[in-house]
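[1] Provided below are the primary sequence and the corresponding predicted coordinates.
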Amino acid sequence: MTTTASAIKFAYWVPNVSGGLVVSNIEQRTDWSYDYNVRLAQAAERSGFEYALTQIRFTAGYGAENQHESVSFSHALLAKTEKLKVIAAILPGPWKPVLAAKQLATIDYLTQGRIAINVVSGWFRGEFDAIGEPWPEHDQRYVRSEEFIRTLKGIWTTDNYSFDGKYYQFQNYTLKPKPLQKPYIEVFQGGSSRAARDMAARVSDWYFTNGNSVEEIKKQVDDVRSKAKLANRQVKIGVNAFIIARDTEEEAKAVLNDIIAQANVEAVNAFGDATREAGAAAPEREGNWAKSTFDDLVQYNDGFKTNLIGTPQQIAERIVALKNVGVDLVLSGFLHFIEEVEYFGEKVLPLVRQLEQQQEHHLAAKSA
């Protein structure tokens, strides 16, 4: 039997932002309301999802007219579930480490250790300008995020904590109570630039990358893992994927074609312009979406590229292929969230576990 430790894990994007997970006018039986999200969280928990990831947005744009705040929304979902761990997205800048550390420690205490954090370094300058927050240049945003993570971990594990950084300073600060999770609350982080991968290798527990082919994902996994090894650390890898599981491959591909055919062209192009500006700010002149086409950008974390689109068997095989290049978690988006999460749990996940088990037996037989 596949062990819990070795089994690939599944998370879903929490639709706490309106507009769903595709920038398209296609019907989405998904809602950003609290009631819908509670039903979704409970369905995901029953269906075998271990994590949920809330989104952080401060301003409208790209089809997202309304946004619930991520940390309070995460706590509200945790109050209505029993096993699910919710990853709250936080932006250094609007949040200060001391507030985040205390806020998250309290939620961890209240939810028996089920909160996690996704540190978002920021790519959308317009949002920072709108709320009057400074916008450091690309690599400096990762310097700030690294200090943010280091100080969180320090506050969560040390009494009389002191830190003298460029962005944050602490002097003999003691937080009590500290989180229930030991040694500290799990820290996730995204990005595809060199600075993002380097930071993940040094300080993050999990590295999220945009969707891509197995070959391209392997390159990122190998880079992050080799850098982490030099720092005597281990980093787990999560990959974004938009999942379209249907009884036939033709049905699944038809859904994908309909999503793209009904794309909100103005919103997709505006998103593309913002991502190109963000990518051009990186020293290597290449960001998360550098090689994304218009069709890719309809799903704003390149989820179509991961190609988890087809029958349950096809998707299960592709998930195991991702696991085989080092992926530990699939971060999933869906068109009609509740019903498709339940379909995934019923039709796809058992096949994944079966394939994992077959693979383990095969490896055990070879080594015997």
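    Happy to help now that I have it.

[2] contacts and neighbour counts: CA atoms only from here.
    Fine.

[3] isn't residue 323 right next to residue 6, touching?
    No. Contact criterion C-alpha atoms under 8 Å: residue 323 and residue 6 do not qualify, at 9.6 Å.

[4] Neighbour count for the two, which is higher?
    Set residue 323 next to residue 6 and count neighbours by other C-alpha atoms under 10 Å: residue 323 wins out with 21 against 11.

[5] Now name the helix or strand holding the more buried one.
    Here residue 323 sits within helix 312-324, counting by DSSP states H and E.

[6] Okay, one more to line up with it:
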Amino acid sequence: MARHPFRFGVVVRKAESGRAWAERARLVEDLGFSTLLVPDHVLGPRFAPIAAMTAAAAATTTLRVGTLVFANDYRHPVVLGKELATVDVLSDGRLDVGLGTGWMRADYDGAGLPFDPPKERFERFAEAIEVLRGVWSDGPFSFEGKHYRITDLVQEPKPLQKPFPKLMLPGGGPKMLRLAGRYADYVNLTLRVKADGTAPDETDGGLDAFLRKVELIREGAGDRFGQIEIGTSVQQVGVPAEKETWSAVNISRQDSTPQVLLGDTAQMVDKLRYWRDEHGLSYYVLHNDKDLDTFAPVVKELAGS
């Protein structure tokens, strides 16, 4: 079992001003988090990811910036590829590219976008990864797929990171997990999403399903499995007054997984050490930055160890 050093990210959605956003980014950096991540949804009180990442990178010196995760259906990969290469250059190579198919039906309906069946969205997403890698590579790039057609395209700037910026994929269903094994630098284990795009699928919860996801990554990765940093989003930390819900799903079934970290700092640290040493999970993303004060001691104890 590969044993990577602990790495921590945090999802930050918005701030009251540009100054407040910069201060938040510097606080995340000072607390020892490796990465500030922004979501990608049309609806809701969230900053747009590319502008938010760029501003966070400009305000910091070592903090990586990324997304959890870009919805592929919202942007053509050639356009996204150029935007991200630019962010990678402007951040001195501190970009992490989180990318998924897109799943939230309300986003699609609100924006008037077609919500295609899961199989078609996944096929388009898999092609988009190939297109991104192609436009980030040297020389003219051509691609002939079902969803994208590119002809002799030379795009600049190229990313600073070689051969490509780090890629984070969400890991819910078997196809995505095996694809993540082939391409991802980081995998964020999550619940499979319902086909209708209304919420994560509660039937995918529990310890056995969570552990099975690691094995599906291994199946897709083959010899490169040891290079992949696997982790998950931490949905609940400390000693909450009552059980909360996330994305319309009661997370109580995840109590035995590292998505739920209850107790004091020592108990949270012990649980994460167990999951890293026994199951190889080393990259944890705090789902809500309102929990920074509670989780910061855990980061201080474990980051880089």
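    Happy to help now that I have it. Keep in mind that what you see is a predicted model, and the values were worked out from it rather than measured.

[7] ranges for the strands of the stretch 51-200 of structure 1?
    Under the criterion DSSP state E, counting those that start in this stretch, the stretch 51-200 of structure 1 contains strands at 51-53, 85-90, 115-119, 161-164, 169-173, 187-190.

[8] Would you convert the ones you listed into a markdown table that also reports mean neighbour count?
    Formatted as a markdown table, the strands of the stretch 51-200 of structure 1 follow (neighbours: other C-alpha atoms under 10 Å):
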| stretch | mean neighbour count |
| --- | --- |
| strand 51-53 | 25 |
| strand 85-90 | 25 |
| strand 115-119 | 24 |
| strand 161-164 | 15 |
| strand 169-173 | 13 |
| strand 187-190 | 24 |
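
[9] and the ones you listed as CSV, adding distance to residue 337 of structure 1?
    Output for the strands of the stretch 51-200 of structure 1, formatted as CSV (distance: least, C-alpha to C-alpha, whole Å):
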stretch, distance to residue 337 of structure 1
strand 51-53, 12
strand 85-90, 16
strand 115-119, 21
strand 161-164, 43
strand 169-173, 42
strand 187-190, 23
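
[10] Nearest to residue 350 of structure 1, out of those?
    Taking C-alpha to C-alpha, strand 51-53 is the member of these nearest to residue 350 of structure 1, at 17.7 Å.

[11] By how much does the closest one deviate from structure 2 on average?
    In the superposition with structure 2, the average deviation recorded for strand 51-53 of structure 1 is 1.3 Å (mean C-alpha distance after the TM-score superposition for structure 1).

[12] That strand aligns to what range in structure 2?
    Alignment of strand 51-53 of structure 1 against structure 2: residues 35-37, by TM-score structural alignment.

[13] For that stretch, give me every contacting residue.
    The contact list for stretch 35-37 of structure 2 (C-alpha atoms under 8 Å, 6 or more residues apart in numbering) reads 8-12, 25, 28-29, 53, 56, 63-68.

[14] again, only using 7 Å
    Contacts with stretch 35-37 of structure 2, where a contact means C-alpha atoms under 7 Å, 6 or more residues apart in numbering, come from 8-12, 63-68.

[15] What residue in structure 2 is paired with residue 155 of structure 1?
    By TM-score structural alignment, residue 155 of structure 1 lines up with residue 135.

[16] List the contacts of that match.
    Counting by C-alpha under 7 Å, 6+ apart, residue 135 of structure 2 touches 78, 81, 141, 154-155.

[17] Now for the equivalent of residue 93 of structure 2 over in structure 1, how many residues are close by?
    Counting by TM-score structural alignment, residue 93 of structure 2 lines up with residue 113 in structure 1. Neighbours of residue 113 of structure 1 under the rule other C-alpha under 10 Å: 21.

[18] Go ahead and confirm residue 113 of structure 1 touches residue 183.
    No. Using C-alpha atoms under 7 Å, residue 113 of structure 1 is not in contact with residue 183, being 11.4 Å away.

[19] one step back: please name whichever of the strands of the stretch 51-200 of structure 1 is nearest to residue 319 of structure 1.
    Closest to residue 319 of structure 1 of these, according to C-alpha to C-alpha: strand 51-53, at 16.6 Å.

[20] How far away from the center of its chain is that closest one?
    The gap between where strand 51-53 of structure 1 is centred and where its chain is centred comes out at 8 Å by C-alpha atoms, centre = their mean, to the nearest Å.

[21] for stretch 48-57 of structure 1, same thing?
    Chain-centre distance of stretch 48-57 of structure 1: 7 Å, with C-alpha atoms, centre = their mean.

[22] Endpoint to endpoint, it covers what distance?
    By C-alpha to C-alpha, to the nearest Å, the extent of stretch 48-57 of structure 1 from end to end equals 27 Å.

[23] wait, is residue 22 of structure 2 part of a strand?
    No. Read with DSSP: H, G, I helix; E, B strand; the rest coil, residue 22 of structure 2 is helix and lies in no strand.

[24] Can you find the partner of it in structure 1?
    For residue 22 of structure 2, the residue aligned by TM-score structural alignment is residue 38.

[25] Now do the contacts for that match.
    Shown in contact with residue 38 of structure 1 (C-alpha under 7 Å, 6+ apart): 77, 80.

[26] Pull up the gap between it and residue 44 of structure 1, please.
    As judged by C-alpha to C-alpha, residue 38 of structure 1 and residue 44 of structure 1 stand 10 Å apart.

[27] Relative to residue 129 of structure 2, how far out is the residue of structure 2 most remote from its centre?
    Residue farthest from the centre of structure 2, counting by C-alpha atoms, centre = their mean, is residue 152 at 30.7 Å. Distance from residue 152 of structure 2 to residue 129 of structure 2, counting by C-alpha to C-alpha: 17 Å.

[28] How about residue 293 of structure 2?
    Going from residue 293 of structure 2 to residue 129 of structure 2 by C-alpha to C-alpha gives 36 Å.

[29] distance of residue 98 of structure 1 from residue 190 of structure 1?
    Counting by C-alpha to C-alpha, the gap from residue 98 of structure 1 to residue 190 of structure 1 is 22 Å.
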